[in-house]
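[1] Pasted the sequence and its predicted model underneath.
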Amino acid sequence: MMDNDTRKDIPTLQWFPGHMKKAQRLIEENLKLVDVVIELLDARIPASSANPMLAEIIKDKPRMIALNKADLADSRSTKEWLDYFRGQGIMAVAIDSVKGKGMKQLVRAAEELARPKTEKFVSKGAKARAARCMILGIPNVGKSSLINRLAGAVKAKAANQPGVTRAKQWIKIGSNLDLLDTPGILWPKFEDQTVGLKLAFTGAINDDIYDREQVTALLLASLRQNYPERLVERFKFKGEMPTDGLELLEAVGRKRGCLVKGGIVDLEKAQNIVLNEFRAGKLGLVTLDGVPVDMAEQQEEEKNIE
């Protein structure tokens, strides 16, 4: 959550490279080949990392949601998001593709969703085949790492840079599941600029296209508002922390010795520290998107009734 003053300072972020339009066409052309769509979201930003174009693209194709990087997210918030999706009738699981947590649950869920289609083939006299799934998600959400974990080998090219996977790849997962990997796609325009900002925080948008100093300051301001104890613990603040994001960035730089001649803070070095440590989970388990208020209230009422 961000206050009104912070929202005024949010930069305009747009990123829709040509290869992403090509990726969209690739998805639309190959959708008929799969039984199930697995939408991979970042557990730290489940709403901001959900591509609103996908619902229109996949239409009535069975889909499930996998909240990846759950090891970096607030576990309570992750549970709330899983309940939210399941309450909408969407199968959802939390996973950590790097450590392999939730892999069996993910595969079982995908096979279950595909079963009506695969059993239909057999009932018509066709030879039984593996369930076919398409993994979709924005850049740098962890698709390649997930496939590599499922396949047990480096099958898909993985990198900590958005937009690395460019062409479709079929990858066999055991005898019951085939995965079609596709490039990550963002959307042409962020209607809510806080969405673009959160994508920048997590590295889904290329760091070279925005003002890193401004974005890093806004990240610190958000953490100061929602997770102040994490900043105190990580950067050893004593007493009252600055409320302004840029002042916080300078304070972090001083704490970490990012000084140049004259005792001036090297802001670029300080930015790198903050962004890298946030993305690696060193600032603690953080979720920046909250479940929609109306749904959260409904879930709380249902718990009280029970």
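    Ah, there it is.
[2] For the rest of this, base every contact and every neighbour count on C-alpha atoms.
    Fine.
[3] you'd agree Ile147 is up against Ala156?
    Yes: judged on CA atoms under 8 Å, Ile147 makes contact with Ala156 at a distance of 6.6 Å.
[4] what about the two, which has more around it?
    Counted by other CA atoms under 10 Å, Ile147 and Ala156 do not tie: Ile147 has more neighbours, with 24 against 20.
[5] Can you give me the neighbour number for Gly100?
    The number of residues packed near Gly100 is 15, by other CA under 10 Å.
[6] I'd like to know how many residues surround the closest residue to it other than its chain neighbours.
    In space, and not counting its chain neighbours, Gly100 is closest to Arg149: 6.3 Å by CA to CA, 6 or more residues apart in numbering. Arg149 is flanked by 21 other residues according to other CA under 10 Å.
[7] Below is an additional structure, to be compared with the one above:
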Amino acid sequence: MPIQWFPGHMHQARLEMQAILPKVDLVIEVLDARIPYSSENPLLAELRGDKPCLKVLAKSDLADEAMTETWLSHFEQTVGVRAHAVTTDDVPTIRKLKQIAIRMLPHRRGQKINAMIVGIPNVGKSTIINFLAGRKIAKTGNTPAVTKHQQRVTIGDGFALLDTPGMLWPNVHNVNSGFRLALLGSVKETAMDYAEVGFFAAGFLGAHYPDRLAERYNLESIPTTELEIIEAIGRKRGCLGKMNLVDIDRASRILVTEVRSGGLGLLTLETPETMEEEKVKTAAAIAAKAEATKAKDAQRKKRFRDKQRAQRKSREME
């Protein structure tokens, strides 16, 4: 299920971000601690170049604590990058982000600092801005794309934040990343299929957190396929239709909703190691698709040339 959700305001946000970056001292990228890789925007890495970057792993209260520490160490292996985990209700920790950012710019000590804060939709960026500012500045909501336009927010000590709309990239080539983004609510419902996302969640949880599934849905054993897991959940939750058949969509929605809310406990859906493996596979898939497109174009051109030669030969014989 390749995700292709790039509303017009996101395209405009990319252009505005590209234009303003030369005037920015530091980038603060807000990530979802449950999917630090999949919520990391590759367009930002391309645009920011060597500017210092503070990666904030939000919603860490919903993620596996040990894996969050692993991801923090992983990000800080990159030169110019610091990483810090926060929760949406830990105001003191969030307010420390300003001082962390200031320390990353010792050459700007005593001068005004402009930081751009970015993040995918529904990652909690606006909540962080409001806590840093000490007042409600940015709109918050549990749906993607609440922020539509850039705005400048002064948060004291000569420190200003440039808030940008939550931005996905035009195509999420890594299919698993697309599913993870949809599963955690970063993609609007109109751009996803609940059954497909539910199957992905069932497969992942069955493989990595079977005990959570068994406990949450009172299952004596975990079925072996995604469909069977969804059906088992549906029967336990009364998602039955005609002829006592499970309503797959309803059962999938229950699973997706409870993963998002933390109903299945603290979950991290990816590790640095699995992401490296997926990057290799994704690159190979992109290359294979490009090669197939190239071959298809060559065949189309050959058919066109053959048709032209046949038409010329027909005219010569007249």
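    In hand now; what should we look at? All values derive from a computational prediction rather than experimental measurement.
[8] quick one: TM-score?
    Between these two chains, after superposing, the TM-score reads 0.84 (TM-score structural alignment, normalised by the length of structure 1); 275 aligned residues with a CA RMSD of 1.9 Å.
[9] sorry, back to before: which position in structure 2 pairs with the residue nearest to Gly100 of structure 1?
    The equivalent of Arg149 of structure 1 in structure 2 is Phe131 (alignment by TM-score structural alignment).
[10] And for Gly100 of structure 1?
    Per TM-score structural alignment, the equivalent position to Gly100 of structure 1 in structure 2 is Val91.
[11] which residues in structure 2 does stretch 249-258 of structure 1 match up with?
    Residues 230-239 of structure 2 are the counterpart of stretch 249-258 of structure 1, counting by TM-score structural alignment.
[12] which outside residues touch the matching stretch?
    Residues from elsewhere that reach stretch 230-239 of structure 2, judged by CA atoms under 8 Å, 6 or more residues apart in numbering: 198-199, 202, 217-219, 223, 240, 246-248, 250-252, 255.
[13] Give me the buried entries from these.
    Buried members of the contacts of stretch 230-239 of structure 2, scored by 16 or more other CA atoms under 10 Å, are 198-199, 202, 217, 219, 223, 240, 246-248, 250-252, 255.
[14] Give me the subset of those lying in helices.
    Among these, the members found in helices (DSSP state H) are 198-199, 202, 217, 248, 250-252, 255.
[15] Check which residues of stretch 68-76 of structure 1 are buried.
    Within stretch 68-76 of structure 1, the residues that qualify as buried are 68-75, counting by 16+ other CA under 10 Å.
[16] Please apply the same query to stretch 116-127 of structure 2.
    116-127.
[17] Now do the same contact list for Leu106 of structure 1.
    By CA under 8 Å, 6+ apart, the residues touching Leu106 of structure 1 are 66, 93, 95.
[18] Scan structure 2 for its longest helix.
    In structure 2, taking DSSP H as the definition, the longest helix is helix 272-317.
[19] can you give me how far it is from the chain middle?
    Its chain's C-alpha centre and that of helix 272-317 of structure 2 lie 30 Å apart, by CA atoms, centre = their mean, to the nearest Å.
[20] go on, stretch 137-146 of structure 1?
    Between the centre of stretch 137-146 of structure 1 and the centre of its host chain there is 8 Å, according to CA atoms, centre = their mean.
[21] And for that stretch, what's in contact with it?
    Residues from elsewhere that reach stretch 137-146 of structure 1 (CA under 8 Å, 6+ apart): 39-42, 49-51, 68-69, 97-98, 135-136, 156-165, 181, 183-186, 203-205.
[22] at 6 Å what do you get?
    For stretch 137-146 of structure 1, contacts defined as CA atoms under 6 Å, 6 or more residues apart in numbering pick out 39-40, 42, 97, 156, 158, 162-163, 184-186, 204.
[23] now, which of the residues you listed lie within strands?
    Of the contacts of stretch 137-146 of structure 1, the ones assigned to strands by DSSP state E are 39-40, 42.
[24] ok, so of those, who is nearest Gln24 of structure 1?
    Using CA to CA, Glu39 is the member of these that lies nearest Gln24 of structure 1, at 14.2 Å.
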